Structures are given as C-alpha cells and as structure tokens.
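Participant: Following is a predicted model, sequence given first.
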Amino acid sequence: MVAKQGWKFLREPSSLVARIYKEKYFSSVQFSKASLGKAPSLIWRSIWSAREVVLRGTSILGADSKVRCKGESSNDSEKSELWKHIWELEVYGGCKHFLWKAVSNTLPTRANLYKRKIIEDPLCPICQREEENVLHALWSCPAASDVWGEMLSPVQKWRLEEKDFQQLWLRMVKRLTKNQIEITVNIMKRIWGRRNEVLFENKFMDPGKLVQNALIGWEVFLEANKKTCDTVREVSSISKQGWEKPVGNCCKVNFDAALDMVNKKIGLGIIVRNNAGDIMAAVCTPRKLVVSPFLVECHALWRSMEVCRELGFWDIILEGDAKNVIDRVNSATEDESEWGQIITDLKTVLGRCDGWSLNFIHREKNGVAHFLAKMALNLDEERCWIEEGPIQIEQLIVKEKSCITLNT
C-alpha cells in the first residue's frame, strides 16, 4: 500500500496529498531523488522505504529513468509493444513467463534475494566474481557467455553494451528476427535452468548441449502447434473439396512426402482406399533426408508402388500432388535431366502393370496422405496398417467418406 502511495506521487503530482508531502519532504527535488530527512513521520518513512520498489517498477514500464506523469508525453505505447511482443512469441508458456520475470527483474537472482535480506551473499553461484543480477545470470556471466559463443547461437558475436537486462532485450527485439528471438528466449530459459541445477544439484551442462537442447525444444513446440493447425485446416478443406472415390472396383492410392530440414529426415505417407472410401492399407515411412525436394517426392511414388506390389493391388489409381514428378513420369519423351534415370525407373515400373495409372491432384484432395507423411517424421521405423489406419486420421477418413455420400 505504501508503494502504491509513492507511485501516486509520481503519477499524480498535482494531487493534494502529493503536494503536501512534496512541500514538507522533497520540495526542491523529485520523489525519485527524495531523502528521508530529519525527524520523518512514520508514514513518510514507510513511503520512502518503498521508493526503490516504485522506481524499479517505473524502469520496467519503459520510462527510461523518468516517469511520464500527467501532462507529459506518454511512453505507454512503447511499454505496450514490449509486453505484446513477449506474449506473441511462439514459445511455450513457461518461456513467456520466464521472460516476463527477467524483463521485470523479478527472477530470484541472488542480487534480488540479497536486497530482500533473504540471503547474505549476492555473488553469482557459478563464477563467484560478480553480483548475480538478471543481466549477469543470463548474459555476462562467463558460463553464460560460453553458451552465447556457440555456433548455433543467434547472438554469437554480440558485445555487452547495456546496463540492465531490459535494455538488452530491447536491442534484441530491434536487431533479431522473430525466429532468432524465439531461439534466444529458449536458450535463456535453459541457461537459467542450468544455473539452478548447479545451485541445487551440483550439475553443469555443456554449452553446446544446452544450445542443442534449446533448439530441439523449440522445434518440437513449433511442430506440435503446426500439427494441430494442420489438422484443423485439413479437416476444413477436405469437408469442402475432398478426396474423390475411384470408379469401378479399383482402389485409389494417395501418396505424399514431408521434409524436416532440422532433423534431416523425410516422411512418406501412403493411403490405399476402395471405392467406398474404406481403408485397405496405410503406411508411414521415415527416411534420412535426401538432397532434393524433387527426389523426396520420387521416393514417395516409388514406395507407394512397392507397397501395392507387396500387398497385391493390381487395379489401382496412384494420386499425388507432386505435379513436376507426375508430369515427367507420364511424359512420353525421355527425361534428360540430372534425375532422368530415376524418372525412367518409375516409368518402367508403372508401365509393367496394365491396371495402374498415375494422376495429379491438388493438395486439398490429398489431405490424408499428407497427414501420414507428417506423422512419419516422428517415427523411427516404418509403420503399416492393413484394413485400418492410425487413430489420428479417423476424423479425416470420416469427413472424406461423408463427401462421397453427398456427391453420389
């Protein structure tokens, strides 16, 4: 409550209470520079004791050591943008709350605990050289500097120019891309976690491994969020313009591929269905990354042909959204490109089976195969389902079967 009264002195200097206290205790200076004075009242002593908390709050709100009072130009928009930027980052909630505490200087660093008289020593528990404030713990400590010097660090060659963490954060916001900021926040969170492990468990993680774990954690978070969004989009698009059933008694084989450049993997997805939309087979195949996206799609087509031969499907329509690959395989002319031999091999296999045909379709009609390809990225070995599929595609299959019913 006394801190709140001090805050009112700054925000409402023309109020009656503020003018009375100013006249009595700090007539020639601002409240931020007021001294305790001689024979202070108990109330003024309490307000003055809370002055540091108030001033820390003003610096957090972006006032640059000067409080914007009524009648002055406001800095609220800059403050609002600062917090808005934090909450819009694509990192998990724990990272956002950690960053908020770091920027607002409420992390339980040894310096903060020392000021509150909880501990007697403010020195950094790792280097034992300097007082451990937020900037030191996350940036300038030699142990933290080793982390930021790693090759994968977005701020590898940055120098320390700021006096507090909030200034450092503002510089990062101005100079780094959104992805670089998100990686940096994940690394900071890991640095703080390692600091706690040193303090409480006597463990110390290698800088390179720390950065690698931070990157993996961020990528896993993005992939999980992307899968959720992709599922919603796929269900929505399929309900509008989805898979079309094959004519007659033949089956339709949809195939697709997905790439994970970070983990250097590809995923192949294959779904075989009859003219009622029932699943005959489903396949998720993870493989090591190949050199070209074109080759990735070739792998998907080749594996779908292998699956059909292994399971004895001889009257089929192969469908995919890789137009470049499908057009070349269906072309009557010889392919003389660098991947010409692969195209020739695909043509040969397709030509040997009289009941096989290959068609191009747009992505919205290839949703299940695409989803299976994304699933394959998280597998260590191939998975195959006969006359059923993974539970994750049940909703997509039901949607597409409903489209068949509506169109007949």
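Facilitator: Received the coordinates, thanks.
Participant: going forward, measure contacts and count neighbours with C-alpha atoms only.
Facilitator: Fine.
Participant: For Cys298, give me its contacts.
Facilitator: Residues near Cys298 by CA atoms under 8 Å, 6 or more residues apart in numbering: 325, 342-343.
Participant: Hmm, Val325 is touching Pro293, no?
Facilitator: No: look at Val325 against Pro293 with CA atoms under 8 Å: they stay out of range, at 10.4 Å.
Participant: Mind checking which of those two has more residues around it?
Facilitator: Val325 (20 against 15; other CA atoms under 10 Å).
Participant: Which elements pack onto the helix or strand Glu400 falls within?
Facilitator: Following DSSP states H and E, one finds Glu400 within helix 394-407. With contacts taken as 3 or more CA pairs under 8 Å, 6 or more residues apart in numbering; DSSP states H and E, helix 394-407 sits against helix 207-240, helix 367-376.
Participant: how far out from the middle of the chain is that helix?
Facilitator: Here the centre of helix 394-407 is set off from its chain's centre by 32 Å, with CA atoms, centre = their mean, to the nearest Å.
Participant: Can you mark which positions in it are buried?
Facilitator: Neighbour-count burial for helix 394-407, counted by 16 or more other CA atoms under 10 Å, picks out 396-397, 399-401, 403-404.
Participant: okay, now the one to match up with it:
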Amino acid sequence: MDVWGEEASPLKKWSSYFPDFNLLWEDLTNRLETHLVDQVAAIFYKIWARRNSFVFHNKFLSPLVLIQTAIDDIEVYKELHLKVPSSIENISLQNSVVQWRPPCDPFFKLNFDAAFDSEKRMMGIGIVVRDSRSKLCQELGMQQVIFEGDAKVVIDGVNGIKSNCSWQGQLLDDMKFLLLRHTDWKLHFVKRNGNKAAHSAAKIGMYLENEVVWIEDGPSEVLSAIFFDKQCIPILS
C-alpha cells in the first residue's frame, strides 16, 4: 500500500530513487513550499509510527488515514503553538478565552463532538473522558459524569423544558429521559476552544473504518490538545 501514491500526497508522481536521505531532503526543501515540507516530515513520522504499531500492536493504518492524521497533526500544532502576548492587556485577553476545565471530584467529564465531510460523505464521532486531574479515564463504568459538547442547539434542546413534536424532538426527549434516570449525569455546553480534544478525535474518526478505543493513550493530535488543556488549568483557576 503506497502512502506516497495517494491523491493527498505532496510527493505523488515523484522519482522514488535517491542514493541517500540527505539528497532526498535537499530535493524536497528546494522544490516544495514550506507547508508541504512540514507535511512530508509529519508523514515520515507517521510511517515510522505505523510500523511500530503494526509490529507491537498488530494495528495498521491505511495510507489515506495516515496522510490525513499527519495533516491534522500539523493543524493542531499550529493552533496550540501561538505566540505568547507581550503586554499585560493581551495576557488578560488571552486568559479570557474559553478553555477546557476539569470536573470536580468524583465526577468524570466526557467531551464529545462530531465531524462531517459532505463531499466525501464521511462522518466521525470523537469522545474523550477525563477525571478531576484531567487524566484519561481508565474505567468505563462511570456513574457521575458531566457530558460536554459544543452543539449548542442540541444541548439547549435537551436541557430545555419546551416540547418539540418533530422527529428531532423525539430524539431530544429520549436524551432528556436518560438524564432524568441518571441524577448524577449532567449535560453542559462549551465553546469549541473548550472542546478541542474531542473535535480532533472526531476528525480522525472520519477516516477510521471501525470503532477504535484508546485507554491512557491515543493519536498524537488528540494527546496534544489534552496536554494543552492541562497547561491552561493553573492559568484559568
């Protein structure tokens, strides 16, 4: 399965023979724009990581998924590595931006999001569960849970008291019933900045053929978002 032969590959139809890596890298940096060189470097890493995943865990990513996750890695990196503001006013403004907050013990927080590509007719759902120390949850039999997402219309509909007779309204009523049966379940809205980990997971999910569950581990772009959330906790509290 040829990664570099995929439509999204920045090296499609290039010569496949170079006597050593230095000559290959020199050719890449001379012929490609900077953002494409970044993509190639990320794909190099993903190929190495895929080999390790196959050898040690018997898991194998398709070329399309590998390239897409490499591109997503770069997008997340650019989002998370912003320049630090130089003035106190800018720092105050930066701190006012919505970020993920850990739940109070003994609650767990389950962040969720969905991604949809209308052209390719693909959809992915991402779920990230963390505890009060913002660690990924090891147990799935949770009783006290805060569900958090950025689908405001849906969340307001579930938490609201108005009746909705449409087909969507019946689904909202089902969700309301579930919340009533579990008094320690809560549903909260958060803006996209506070839901980045689940959003990254949902984007990856679009390119996975089957459901995948990671415990205390996960794709690098999701873990990067989780690490960023943890870094922001002392600033915001």
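Facilitator: Received, thanks. Because the structure is a prediction, the values reported are computed rather than measured.
Participant: Could you tell me where the helix holding Glu400 of structure 1 falls in structure 2?
Facilitator: Using TM-score structural alignment, helix 394-407 of structure 1 corresponds to residues 223-236 of structure 2.
Participant: got it, and stretch 170-186 of structure 1?
Facilitator: Using TM-score structural alignment, stretch 170-186 of structure 1 finds no match anywhere in structure 2.
Participant: one step back: the helix holding Glu400 of structure 1 vs structure 2, average offset?
Facilitator: Compared with structure 2 after the fit, helix 394-407 of structure 1 shows a mean deviation of 2.0 Å (mean CA distance after the TM-score superposition for structure 1).
Participant: ok and that helix relative to helix 367-376, angle-wise?
Facilitator: 170 degrees (axes from the mean of the first three to the mean of the last three CA atoms, to 10 degrees).
Participant: so how far does stretch 378-397 of structure 1 reach from one end to the other?
Facilitator: Stretch 378-397 of structure 1 stretches 21 Å from its first residue to its last (CA to CA, to the nearest Å).
Participant: For that stretch, list every residue counted as buried.
Facilitator: By 16+ other CA under 10 Å, the buried positions in stretch 378-397 of structure 1 come out as 378, 388-389, 393, 396-397.
Participant: swap in stretch 181-195 of structure 1?
Facilitator: For stretch 181-195 of structure 1, a neighbour-count test (16+ other CA under 10 Å) marks 181-192, 194-195 as buried.
Participant: and what of stretch 151-158 of structure 2?
Facilitator: Buried residues in stretch 151-158 of structure 2 (16+ other CA under 10 Å): 151, 154-155, 157-158.
Participant: tell me which of those is nearest to Leu36 of structure 2?
Facilitator: Distance to Leu36 of structure 2, by CA to CA, is smallest for Ala151 among the buried residues of stretch 151-158 of structure 2, at 33.1 Å.
Participant: from the buried residues of stretch 378-397 of structure 1, which single one is nearest Phe165 of structure 1?
Facilitator: Asn378 (37.4 Å).
Participant: Now do the SS call for that closest one.
Facilitator: Classification of Asn378 of structure 1 using DSSP: H, G, I helix; E, B strand; the rest coil returns coil.
Participant: show me what contacts it?
Facilitator: If a contact means CA under 8 Å, 6+ apart, then Asn378 of structure 1 has Pro286 as its contacts.
Participant: That one maps to what in structure 2?
Facilitator: Aligning on TM-score structural alignment places Asn378 of structure 1 opposite Tyr207 in structure 2.
Participant: what angle separates the helix holding Glu400 of structure 1 from helix 207-240?
Facilitator: Here helix 394-407 of structure 1 points in a direction 20 degrees away from that of helix 207-240 (the same axes, to 10 degrees).
Participant: what comes into contact with helix 394-407 of structure 1?
Facilitator: 234-235, 238-239, 241-245, 276-277, 367-368.
Participant: how about the residues you listed, which pair is most distant?
Facilitator: Pairwise across the contacts of helix 394-407 of structure 1, and taking CA to CA, the largest span is found between Glu234 and Ala276, at 20.5 Å.
Participant: which of these two has more neighbours?
Facilitator: Ranked by neighbour count (other CA under 10 Å), Glu234 of structure 1 and Ala276 place Glu234 first, with 22 against 13.
Participant: Is it correct that that one is in contact with Asn366?
Facilitator: No: with contact defined as CA under 8 Å, Glu234 of structure 1 does not count as touching Asn366 (9.3 Å).
Participant: which residues in the stretch 1-150 of structure 1 form helices?
Facilitator: Using DSSP state H, counting those that start in this stretch, the helices of the stretch 1-150 of structure 1 run over residues 2-11, 16-25, 42-49, 51-60, 76-87, 93-103, 110-115, 134-135, 142-148.
Participant: Then structure 2?
Facilitator: In structure 2, the helices defined using DSSP state H lie at 21-31, 34-57, 63-80, 88-95, 152-159, 167-181, 196-205, 220-236.
Participant: deepest of those helices, which one?
Facilitator: Comparing those by mean neighbour count (mean count of other CA atoms under 10 Å), helix 196-205 comes out on top with a mean of 26.
Participant: Now that helix on structure 1. Mean distance?
Facilitator: Mean deviation for helix 196-205 of structure 2: 0.6 Å (mean CA distance after the TM-score superposition for structure 1).
Participant: Val2 of structure 1 and Gly312 of structure 1, how far apart?
Facilitator: 81 Å.
Participant: Tell me which of these two has more neighbours.
Facilitator: With neighbours defined as other CA under 10 Å, Val2 of structure 1 and Gly312 compare such that Val2 has more, 17 against 9.
Participant: In structure 1, which residue range corresponds to stretch 160-179 of structure 2?
Facilitator: Under TM-score structural alignment, the match for stretch 160-179 of structure 2 is residues 331-350.
Participant: Residues in contact with that stretch: which ones?
Facilitator: 295, 298, 302, 305, 325, 328-330, 356-357.
Participant: which two from the residues you listed end up farthest apart in space?
Facilitator: Checking the contacts of stretch 331-350 of structure 1 with CA to CA, the most distant pair is Leu295 and Trp356, at 21.5 Å.
Participant: Tell me which of the two has more neighbours.
Facilitator: Taking neighbours as other CA under 10 Å, Leu295 of structure 1 and Trp356 compare with Trp356 leading, 20 against 16.
Participant: For the more buried one, which non-adjacent residue is closest in space?
Facilitator: With CA to CA, 6 or more residues apart in numbering as the criterion, Trp356 of structure 1 has its nearest non-adjacent residue at 5.1 Å, and that residue is Ile316.
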